[in-house]
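*Asks:* predicted coordinates and the sequence they were generated for:
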Amino acid sequence: MTNAIGELEKDATAIFLIGTNTTENHPVIGYKIRKNVRENGAKLIVADPREIELAGIADVYMQFRPGTDVALLNGMMNVIINEGLLDKEFVETRTEAYEAFAQVVEKYTPEYVSPITGVPAEDIRKAARIYAEAERASICYAMGLTQHSTGTDNVKSCCNLALLTGNLGKPGTGVNPLRGQNNVQGACDMGALPVVFTAYQGVGIEANREKFEKAWGVKLSGQNGLTLTAAINKAHHGELKALLVLGENPMVSDPDLDHVEDALDNLEFLMVQDIFLTETAQRADVVFPGVTFAEKEGTFTNTERRVQRVRKAISNRGDARQDYEILCELSTRLGYPMSYSSPEEIFEEIRTLTPSYAGITYQRLEGKGLHWPCPTEDHPGTPILHKEKFNRGLGLFHAIEFQEAAELPDAEYPLILSTGRSLFHYHTGTMTRRAVALDLHQPENEIQVNPVTAAKLGIMDGEMARVVTRRGSIELKAKLTDIVKENVIFTFFHFSEAAANMLTNASVLDPVAGIPEYKVSAARLEKIS
């Protein structure tokens, strides 16, 4: 997030949600947004293929066709430019490449965009005016925006919208991705990406490699590594021989699960480190029992870049060991001695190599923590990014044309299948489906289908139905609801016995980020006699 969570409760005078079911996937943030709308009169724009809960209090709700995010955003920006609602001073002094961007957006009038997205032209105009005319407008998005073959274009389009209206570098503004798990931001900060060391220091830059080589006493490659999806594909083709899976469950979370299963079986060696025997761990040659969050010391970095201390609440259970201890011993046995006496010692090494963490110490984290970047020990942290300038100097507009999703409905597969999360379950259900209270609320998967579509197929509410795509099929209960349009069906990915990702498309990835197309698959729905 470029800004802090608390600003959504009190500083933002308009909030634009796109591709985020906030009350279910980020309920605390959802509560803050609802409070701001009800108590302070903040304007709310919601754009989502499903009529999520917050759509009920939105000033404008745009129920667009899945995969048409760029067209919708370009339509809003066309209105802002043509009606003179852009922040001309901000565009002139703090951005570049505006002309090429504006030239592309010129054709995306609301009348041009409406047939593509399914959103009425007047709603596009209304949303654009609310966002552009607000004193302080914030954009929030989640995986509904990113998990597409055009996910990077979708995010860049949100950045274009913020640049166009000057909604960056001030309280209550910004482009704010809501992370899907508690330490996703921290994992990325620590280099858990195939192209960077810590703090997004590129592995292809010689000076970066030299710094880490000196610290670690080894020669490092300048070649980019593999994303998870690319690693699975390499394993499938026999080009990857061994895999260590730590706290991840690709046998439920990855697209095209038949493909994943074949890939893992094709490995010479699979090692899993986790807290339960997940579907992936059941296929492993070796399983190392790690510890839960409650048994750990260390830090988490949350979605607003706030680094916070984590303290051990209970002792290790059974044979479980600290994750860092398992990794250190494994590294030592493989020939690279690694020994740390505590998580704090590891953090001290982190901050010596990571400029944005350099000023953060365990002592300074007492209380509420610190937002990075925090370059020195007397720096207060940075809740708001880009106040005076961008990291690259000027903010860069991107001229982005709308592209259709990789797989569209046809005569054989006439519906669009989209997938997502439930309020009651977390990721692959490894933890939440073992919690009796949560499992009682949603013990099994369901397919959400519009009543009109269901009537055409003779499917009643609560009946078993079969969802079929080019990858496979699953059987699950039909839930009739008008929160989805007639040509769209939706299901959850938490349930291994009716796994949504048996159906999703792994063959087409975002060309920049390598993200699979989870949100748009051509599908059909069948009544089970």
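*Replies:* Yep, that arrived. Numbers count the residues shown, from 1 in each chain.
*Asks:* rest of the way, CA atoms for contacts and neighbours
*Replies:* Fine.
*Asks:* and the closest residue to residue 249 other than its chain neighbours, how many neighbours?
*Replies:* Of all residues not flanking residue 249 in the chain, residue 280 sits nearest, at 5.5 Å (Cα to Cα, 6 or more residues apart in numbering). Other residues lying near residue 280 total 21 when counted by other Cα atoms under 10 Å.
*Asks:* okay but residue 280 is in contact with residue 253, surely?
*Replies:* No: here residue 280 does not reach residue 253: they are 10.0 Å apart, not a contact under Cα atoms under 8 Å.
*Asks:* next SSE after the helix or strand containing residue 157?
*Replies:* Secondary structure assigned from DSSP states H and E places residue 157 in helix 151-165. Counting by DSSP H and E, the element after helix 151-165 in chain order, helix or strand, is strand 175-177.
*Asks:* before we go on, here's another structure to hold up against the first:
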Amino acid sequence: HALYVIGENPLQSEADQHRARRLLSTRDFIVVQDLFMTATAELADVVLPAAAAWAESEGTVTNSERRVQRVRRALDPPGEARDDLEIIYELARRMGFDWGEATAERTWNEVRSLSPVHAGMSYRRLEELDGIQWPCYDENHPGELFLHSRLWENPVPGNRAPFVAVDHDPPVDKLDADFPIRLTTGRRLDSYNTGVQSAGYTSPMRRGESLDISPEDAATYGLVEGEQVRVVSRRGQVEVAVRIDPSLRPGLTFMTLHFQDDVATNLLTIDATDPKSGTAEFKATAIRIEKLPQAAGVAGS
């Protein structure tokens, strides 16, 4: 069984890090294609150095308002690093499949031929209009300002937007006397995912990992700002500093996944997934907080 990882760090980004490591260790062969020597890359049999897409590749980028824009190469990749597309095409050639020239525009035109919502987005139009919002169905379509604007037409063209009613399903990782506190995980503005890309530069907003906790819970457990505690879930444990956050309600705590080399938050999280989206339940882990012996002495002095 082989695994080919492109631009991801699943060893540290997946829920339940013990399980992720165990699954990765069962692969017979791992290839990682990335800008950095990530924790996942360190497990790989082959590492293919990739280009930084935002500065060293040609192509497109789609932002959160669905606007597709052109990306232009400003620099050549350093050393042996190569564009992702070039690497994939070369691998195909060596496996007996000649896909032709590895150009970004040619690949984008293939995407347009397969995706009706991108059909009208030629490179020429993307450059002339400084980007287009999908859906854009043909070369005369301006792109949709609102994703579902067609639903206001009478009669409605095409299919109506599907709505699926679901029953509330509580978190799989249930609270009980041993694990009475809910941990939710997320991001901070100045950092990105497991920190591989953002940890290399400084930010006046950045601080290390913390267990953010409400003032009420801090008082209940006798915790003070900056105190090191042990956070334990049904899958693992980490040690981390306390940060008191008045915006949190009692019973709810918060941590990020940005500092995995220092505090491996995903040792705590559960790999249960949502039946509709397949997303792991990062937002609902049952934990308990344990005072450390040395911290208890400091707090009592």
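*Replies:* Arrived safely, thanks for sending. Note that this is a predicted model, so its numbers are computed, not measured.
*Asks:* just give the TM-score of the two.
*Replies:* For these two chains in superposition, a TM-score of 0.90 is obtained (TM-score structural alignment, normalised by the length of structure 2); 286 aligned residues with a Cα RMSD of 1.6 Å.
*Asks:* wait, what's in contact with the counterpart of the residue nearest to residue 249 of structure 1 in structure 2?
*Replies:* Mapped onto structure 2 by TM-score structural alignment, residue 280 of structure 1 lines up with residue 40. Shown in contact with residue 40 of structure 2 (Cα atoms under 8 Å, 6 or more residues apart in numbering): 9, 10, 11, 12, 32.
*Asks:* give me that answer again for 10 Å
*Replies:* 5, 8-13, 21, 24, 30-32, 34, 47 (Cα atoms under 10 Å, 6 or more residues apart in numbering).
*Asks:* returning to that earlier point: which neighbours do residue 280 and residue 253 of structure 1 share?
*Replies:* Here residue 280 of structure 1 and residue 253 share the contacting residues residue 260, scored by Cα under 10 Å, 6+ apart.
*Asks:* now check residue 26 of structure 2 against structure 1: what is it aligned to?
*Replies:* Using TM-score structural alignment, the equivalent of residue 26 of structure 2 in structure 1 is residue 266.
*Asks:* report the central residue of structure 2.
*Replies:* Taking Cα atoms, centre = their mean, the centroid of structure 2 lies closest to residue 193, which sits 5.3 Å from it.
*Asks:* just confirm that one contacts residue 12, I think it does.
*Replies:* Yes: counting by Cα atoms under 10 Å, residue 193 of structure 2 does reach residue 12; the two are 9.4 Å apart.
*Asks:* for these two, list the residues in contact with both.
*Replies:* Residues touching both residue 193 of structure 2 and residue 12 (Cα under 10 Å, 6+ apart) are 257, 258, 259, 260.
*Asks:* helices of the stretch 151-300 of structure 2, start to end?
*Replies:* Applying DSSP state H, counting those that start in this stretch to the stretch 151-300 of structure 2 gives helices spanning 215-221, 293-300.
*Asks:* and the shortest one, which stretch of structure 1?
*Replies:* The alignment of helix 215-221 of structure 2 onto structure 1 (TM-score structural alignment) covers residues 451-457.
*Asks:* mind listing residues that contact the matching stretch?
*Replies:* With contact meaning Cα under 10 Å, 6+ apart, stretch 451-457 of structure 1 is reached by 415, 448-449, 458-461, 465, 478-489, 525-527.
*Asks:* filter the residues you listed down to just the ones in strands.
*Replies:* Residues of those located in strands (DSSP state E): 415, 448, 449, 465, 478, 479, 480, 488, 489, 525, 526, 527.
*Asks:* in structure 2, what residue corresponds to the fifth one?
*Replies:* Alignment note: residue 478 of structure 1 maps to residue 242 in structure 2; criterion TM-score structural alignment.
*Asks:* what number of residues lie near that match?
*Replies:* Neighbour count of residue 242 of structure 2, defined by other Cα under 10 Å: 20.
*Asks:* quick one: it and residue 224 touch, right?
*Replies:* Yes: counting by Cα under 10 Å, residue 224 is a contact partner of residue 242 of structure 2 at 7.0 Å.
*Asks:* for the match of residue 280 of structure 1, give its distance to residue 33 of structure 2.
*Replies:* 10 Å (Cα to Cα, to the nearest Å).
*Asks:* overlap in contacts, these two.
*Replies:* Taking Cα under 10 Å, 6+ apart as the criterion, residue 40 of structure 2 and residue 33 both touch 5, 8, 47.
*Asks:* is it true that the first one lies in a helix?
*Replies:* No: Residue 5 of structure 2 sits outside any helix when classified using DSSP: H, G, I helix; E, B strand; the rest coil, being strand.
*Asks:* so what does it match up with in structure 1?
*Replies:* Counting by TM-score structural alignment, residue 5 of structure 2 lines up with residue 245 in structure 1.
*Asks:* look at the nearest residue to its match once chain neighbours are set aside and say how many residues are nearby.
*Replies:* The spatially closest residue to residue 245 of structure 1, leaving aside those adjacent along the chain, is residue 272, at 4.7 Å (Cα to Cα, 6+ apart). When neighbours are counted by other Cα under 10 Å, residue 272 of structure 1 registers 25.
*Asks:* helix/strand/coil for residue 272 of structure 1?
*Replies:* With three-state DSSP as the basis, residue 272 of structure 1 sits in strand.
*Asks:* quick one: contacts for it?
*Replies:* 243-249, 278, 280-290.
*Asks:* the residue opposite residue 418 of structure 1 in structure 2 once aligned: neighbouring residues, count only.
*Replies:* Under the alignment (TM-score structural alignment), residue 418 of structure 1 pairs with residue 184 in structure 2. Using other Cα under 10 Å, residue 184 of structure 2 is surrounded by 18 other residues.
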